[in-house]
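*Asks:* the sequence isn't on hand, but the structure is:
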């Protein structure tokens, strides 16, 4: 199933020990780029969370934010006395070496990492719940990417259908275009009162037909259109493949335009390029 790289998911749970809130948002990116923002006391979950992301996603910039608010009475502050004493001893040594050093500010001491700790509820339960909620949020994110991916696939298929119609129209126009060019050549000879050389006329028509021959380009356009449809039916990461096919379609449309000898085919080539550019913009969001 076609998946977008753009989605958002949010999960919140409240327990006696506090509140956990997960927010996951993803946008298009060339590769998978996970960004995790976790509370310090839950930082050890990061490795497992990254592995879960790799298992479910292939591309996209994915920002995962976890907020943890301890319940009242669960977050009283406790001083790490051994660490504080070590810090004070070190400060005494500094003041001995530097007599002019100012007195310690207690608030500054408390800001030293690890001196002030939170006597929170058993973190094992909080971590387990955080992992469960992450799984649910990730599943919701994947479902959102799939829904949007399905819509993108439909938009692309609509434009592929329009392209097929244009290719068929150009095929039908070619015989009439060549006949019109032949008649214009005859009229020009008659206007200039030039004696018509049948052999020369045939040579001119052969050259004209060779210049206007876009059958190969039309065949390749049909082939690429069918390949895009086939890729859209595949599962997994298909965005890069689709992007390559958009380049190939655009190349054939440019060649068709350069070989055009009348305004009709030039206009059809322009329409093709418009449709291809619209598809390319959508493809940038596909995983």
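*Replies:* Sure thing, it's come through. All values derive from a computational prediction rather than experimental measurement.

*Asks:* can we go C-alpha only for contacts and neighbour counts from here?
*Replies:* Will do.

*Asks:* counting contacts, what elements does the helix or strand harbouring residue 13 pack onto?
*Replies:* Secondary-structure assignment from DSSP states H and E places residue 13 in strand 7-15. The elements that strand 7-15 packs onto, with contact taken as 3 or more CA pairs under 8 Å, 6 or more residues apart in numbering; DSSP states H and E, are strand 18-27, helix 123-191.

*Asks:* ok, 10 Å please
*Replies:* Of the remaining helices and strands, those touching strand 7-15 by 3 or more CA pairs under 10 Å, 6 or more residues apart in numbering; DSSP states H and E are strand 18-27, strand 60-70, helix 123-191.

*Asks:* of those, which is nearest residue 86?
*Replies:* The stretch from the helices and strands packed on strand 7-15 with the least distance to residue 86 (CA to CA) is helix 123-191; that distance is 26.7 Å.

*Asks:* who are the packing partners of the closest one?
*Replies:* Using 3+ CA pairs under 10 Å, 6+ apart: helix 123-191 touches strand 7-15, strand 18-27, helix 46-56, strand 60-70, helix 198-212, helix 215-232, helix 263-283.

*Asks:* chain center to the fifth one, what's the gap?
*Replies:* Between the mean C-alpha location of helix 198-212 and the chain-wide mean there is a distance of 49 Å, by CA atoms, centre = their mean, to the nearest Å.

*Asks:* buried stuff in it?
*Replies:* Neighbour-count burial for helix 198-212, with 16 or more other CA atoms under 10 Å as criterion, is recorded at 205, 209, 212.

*Asks:* check the first one too.
*Replies:* Neighbour counts using 16+ other CA under 10 Å place 7-12 of strand 7-15 among the buried residues.

*Asks:* out of those residues, which is nearest to residue 177?
*Replies:* For residue 177, the nearest member of the buried residues of strand 7-15 is residue 7. The distance, counting by CA to CA, is 49.1 Å.

*Asks:* ok, and here's another one to check against it:
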């Protein structure tokens, strides 16, 4: 089982380039990937996103990339710098301006700075390797968090099952008390137990309070929930759905027998926590 929350850091080096990559992931309904990196690497972005998609299925994923040249790159285009110096001097002469050499050089340098505009094969491979390394650490982080989530979810569903077993034991006592009250009322009215009015009222209340169907469905949901926990692959949405279904069944059960409200409230609390935790599962 994988959590959608995690952190990964990876680096890679080539002959001329070094890449540092950080990947953070948070909860998300689908897979949402954003990449922050130097603008000259934009041509590599589709491959970066494909690398992430090949490993992750859900989550809000933020990829941050920084690259560093291992060789000294000229900060300016020398030919362009020379041309710009001549251009500034020519304009100064035409306008009859007195411009110092350092000023000429400053303006010429400003418009001669050399920006990286092309990504060679080595740089691309170095960036993608850094992404792979960061993804590997991210997935390991998500697995560790996923195991903690699995343990928590397992304990909560065990708690729900225990409370449900108590409900099963308690409901028979409640039904018996209801039956006794109806028979006491009939006795006060001097009606025999077999009287149609007594029997009809008894059947009506017992049918109205019948929660066998809800109990059966809850037990089925619990069984499926545990199976999904063991499978652990892309089960987040399924676990959330089961949480909603369990909440619906226990609500119906509580409406039928209000005397069970103590157990119903506790089960609903556990289900709410399950739904919150399941929202973190991939």
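*Replies:* Received the coordinates, thanks. The model shown is predicted, which means the values in this text are computed figures rather than measured ones.

*Asks:* on that earlier part again, turn the helices and strands packed on helix 123-191 of structure 1 into JSON lines, including distance to residue 181 of structure 1.
*Replies:* Listed next are these as JSON lines, based on distance: least, CA to CA, whole Å:
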{"stretch": "strand 7-15", "distance to residue 181 of structure 1": "54"}
{"stretch": "strand 18-27", "distance to residue 181 of structure 1": "52"}
{"stretch": "helix 46-56", "distance to residue 181 of structure 1": "58"}
{"stretch": "strand 60-70", "distance to residue 181 of structure 1": "52"}
{"stretch": "helix 198-212", "distance to residue 181 of structure 1": "8"}
{"stretch": "helix 215-232", "distance to residue 181 of structure 1": "18"}
{"stretch": "helix 263-283", "distance to residue 181 of structure 1": "12"}
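
*Asks:* and the ones you listed: which comes nearest residue 247 of structure 1?
*Replies:* Closest approach to residue 247 of structure 1 among these (CA to CA): helix 263-283, 8.6 Å.

*Asks:* helices or strands up against the closest one?
*Replies:* With contacts taken as 3+ CA pairs under 10 Å, 6+ apart, helix 263-283 of structure 1 sits against helix 123-191, helix 239-258.

*Asks:* what's the burial count for residue 252 of structure 1?
*Replies:* By the criterion of other CA atoms under 10 Å, residue 252 of structure 1 has 22 neighbours.

*Asks:* what's the match for it in structure 2?
*Replies:* Superposed on structure 2 with TM-score structural alignment, residue 252 of structure 1 falls opposite residue 249.

*Asks:* quick revisit: single out the most deeply packed of the helices and strands packed on helix 263-283 of structure 1.
*Replies:* Compared across these, helix 239-258 shows the largest average neighbour count, a mean of 18 (mean count of other CA atoms under 10 Å).

*Asks:* surely residue 214 of structure 2 touches residue 251?
*Replies:* Yes: counting by CA atoms under 10 Å, residue 214 of structure 2 does reach residue 251; the two are 9.4 Å apart.

*Asks:* okay if I get the helices and strands packed on strand 7-15 of structure 1 as a markdown table plus distance to residue 76 of structure 1?
*Replies:* Putting those into a markdown table (distance: least, CA to CA, whole Å) gives the following:
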| stretch | distance to residue 76 of structure 1 |
| --- | --- |
| strand 18-27 | 13 |
| strand 60-70 | 10 |
| helix 123-191 | 15 |
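
*Asks:* coming back round to it: contacts for the strand holding residue 13 of structure 1 next, please.
*Replies:* With CA atoms under 10 Å, 6 or more residues apart in numbering as the test, strand 7-15 of structure 1 has contacts from 19-28, 62-71, 126, 129-130, 133-148.

*Asks:* that strand vs structure 2, mean deviation?
*Replies:* Once the two structures are superposed, the average separation between strand 7-15 of structure 1 and the matching residues of structure 2 is 3.2 Å (mean CA distance after the TM-score superposition for structure 1).

*Asks:* quick check: end-to-end length of stretch 28-43 of structure 2?
*Replies:* The stretch stretch 28-43 of structure 2 measures 26 Å between its terminal residues, going by CA to CA, to the nearest Å.

*Asks:* just the buried residues of helix 198-212 of structure 1 now: which is nearest residue 92 of structure 1?
*Replies:* When the buried residues of helix 198-212 of structure 1 are compared for distance to residue 92 of structure 1 (CA to CA), residue 212 comes out closest, at 92.0 Å.

*Asks:* residue in structure 2 matching that closest one?
*Replies:* Aligned against structure 2 - with TM-score structural alignment as the criterion - residue 212 of structure 1 pairs with residue 209.

*Asks:* measure its match to residue 11 of structure 2 for me?
*Replies:* Using CA to CA, we find residue 209 of structure 2 at a distance of 64 Å from residue 11 of structure 2.

*Asks:* which residues touch residue 16 of structure 2?
*Replies:* Listed by CA under 10 Å, 6+ apart, the contact set of residue 16 of structure 2 reads 68-72, 122-123, 126.

*Asks:* next one: residue 63 of structure 1
*Replies:* With contacts defined as CA under 10 Å, 6+ apart, residue 63 of structure 1 is in contact with 8, 23-27, 33-37.
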